[in-house]
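K.L.:
Predicted coordinates and the sequence they were generated for:
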Amino acid sequence: MRTHAISDDLWSLIVAVLPAGRRRGRPWNDHRRTLEGIIWRYRTGSPWCDLPEHFGPWQSVAERHLRWSVDGIYARIFAAIASDLDAEDADLGALLSVDSTSVRAHQHAAGARPGRRTGGSIELQEISP
C-alpha cells in the first residue's frame, strides 16, 4: 500500500542515488515504501513504534533512516532534487530549505558556558503570584 507521499517524477530522481540491495543477509524492504514511512513519521511526529504496518517493520524503517543519515544518502537525495529544480519549482525548493526558527538547539550550542545559569530551568520561568 502506497501513501503517494513521493510522486513518480520525484521518485525517478531519488532512486538513482539510493544504494543497491545488500549482497548478504536478508534483502532490504522496498526503498520507496521505507522512505514514505520515514516521511510519514516526521509529518505526524509519531514515535517509530507507531509506524503503520504497511510501511514494513518499524525497526527496519528506523534502522534504514539511521543508516542513510550516517552514510550521507539524504545529502545525495537533496542534491539530486536540487540539481533538477527549475525556476518554476518554488514549492519544491521550499521543501528543501530549513527554517532555523523550527530547529531547536541546546543552550550550550549557542555558546553558553557549561555550569552557568542561563535561565533554562522551569522554576526560573514561573511567575510568582
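P.N.:
That came in fine, so what should we check first?

K.L.:
Could you use CA atoms for every contact and neighbour count after this?
P.N.:
Fine.

K.L.:
Around the nearest residue in space to Leu92 that is not next to it in sequence, count how many other residues there are.
P.N.:
Take Leu92 and drop its neighbours on the chain: the residue closest to it by CA to CA, 6 or more residues apart in numbering is Leu85, 7.7 Å away. Neighbours of Leu85 under the rule other CA atoms under 10 Å: 12.

K.L.:
my guess is Leu85 contacts Asp91, does it?
P.N.:
No. Assessed by CA atoms under 8 Å, Leu85 is found out of contact with Asp91, at 10.1 Å.

K.L.:
picking that back up, how about the residue nearest to Leu92, secondary structure?
P.N.:
For Leu85, the reduced secondary structure class is coil; criterion used: DSSP: H, G, I helix; E, B strand; the rest coil.

K.L.:
give me the element Glu63 is part of.
P.N.:
Using DSSP states H and E, Glu63 sits within helix 58-71.

K.L.:
So which elements touch that helix?
P.N.:
Applying 3 or more CA pairs under 8 Å, 6 or more residues apart in numbering; DSSP states H and E, we find helix 58-71 packed against helix 31-44.

K.L.:
tell me the angle the helix it packs on makes with helix 58-71.
P.N.:
Going by axes from the mean of the first three to the mean of the last three CA atoms, to 10 degrees, helix 31-44 is angled at 90 degrees with respect to helix 58-71.

K.L.:
then this one, side by side with the first:
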Amino acid sequence: MLEPLLPQGIKAGRPPMHTKRQLINGIRFRTRTGVPRRDLPERYGPGETVYGLFRRWQRDGAWHRILEQLQARADAKGLITWDISVDSTITRAHQHAAGARKRGTCRSSHPAASSPSPTTTDQDAPVAD
C-alpha cells in the first residue's frame, strides 16, 4: 500500500542487503523510542544505513510528499476531519505581552548599589622573595 509512494532510487552496483521495509521500520523505531543509532536493534539494519535513508529522503522532500499523498488518500475516503477549534482557555500569550512598562520603573533611574572595589597600591602589593 505504501510501496508506490516511496522514492524509486535505482543505482548501479551491489544490491541492497536490507529491504526498504526494514529500514523504514528502523526509522519509525528510532522516532518512536528516541534511541541512538548505535542502539538500534539489528533486525532493522545498521544504524548508519537507517539514518542515511532518513536523511536522504528528508533532504529531497520525500517524507513531505509521502505525508501529502497519504493525507490526500485519507481525505478522499473521508477519514480526516479538518475542523479546527481554538478555545481561549488554551491560547496563551507570550510573557512579554502581559502589559506595557509601568511609569517610573526605568532601570537607568536606579543606579546599581555596589561599593567600589579597593584599589591596590605599591605599598599593599605582596613582595616576591
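P.N.:
Arrived safely. Please read these numbers as outputs of a predicted model, since none were measured by experiment.

K.L.:
about what we covered before: corresponding residues in the second structure for the helix holding Glu63 of the first structure?
P.N.:
Aligned by TM-score structural alignment, helix 58-71 of the first structure corresponds to residues 47-60 of the second structure.

K.L.:
ok, and what's touching the matching stretch?
P.N.:
Applying CA atoms under 8 Å, 6 or more residues apart in numbering, the contact partners of stretch 47-60 of the second structure are 23-24, 26-27, 37-40, 44, 63-64.

K.L.:
Filter the residues you listed down to the buried ones.
P.N.:
Neighbour counting with 16 or more other CA atoms under 10 Å marks 23-24, 26-27, 37, 40, 44, 63 as buried within those.

K.L.:
Adding distance to Leu5 of the second structure, write those residues out as CSV.
P.N.:
What follows is these, written out as CSV (distance: CA to CA, whole Å):
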residue, distance to Leu5 of the second structure
Leu23, 15
Ile24, 13
Gly26, 18
Ile27, 16
Arg37, 25
Leu40, 25
Tyr44, 20
Trp63, 10
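
K.L.:
Between all of the residues you listed, which two are at the greatest distance?
P.N.:
Farthest pair in these (CA to CA) is Leu40 and Trp63. Separation: 20.9 Å.

K.L.:
burial of the equivalent of Ile39 of the first structure over in the second structure, as a residue count?
P.N.:
Aligning on TM-score structural alignment places Ile39 of the first structure opposite Arg28 in the second structure. Arg28 of the second structure has 14 neighbours, counted by other CA under 10 Å.

K.L.:
What about Pro57 of the first structure, how many residues nearby?
P.N.:
16.

K.L.:
whoops, I mixed them up, Asp71 of the first structure
P.N.:
12.

K.L.:
so how far is Arg64 of the first structure from it?
P.N.:
From Asp71 of the first structure over to Arg64 of the first structure the distance is 10 Å, taken as CA to CA, to the nearest Å.

K.L.:
Likewise for Asp91 of the first structure?
P.N.:
27 Å.

K.L.:
Likewise for Ile81 of the first structure?
P.N.:
For Ile81 of the first structure relative to Arg64 of the first structure (CA to CA), the value is 20 Å.

K.L.:
and what of Ser12 of the first structure?
P.N.:
Plainly put, Ser12 of the first structure is 20 Å away from Arg64 of the first structure if you go by CA to CA.

K.L.:
Looking at those two, which has the bigger crowd around it?
P.N.:
Arg64 (18 against 12).

K.L.:
so Tyr44 of the second structure sits right up against Gly26, yeah?
P.N.:
Yes. Using CA under 8 Å, Tyr44 of the second structure is in contact with Gly26, at 4.8 Å.
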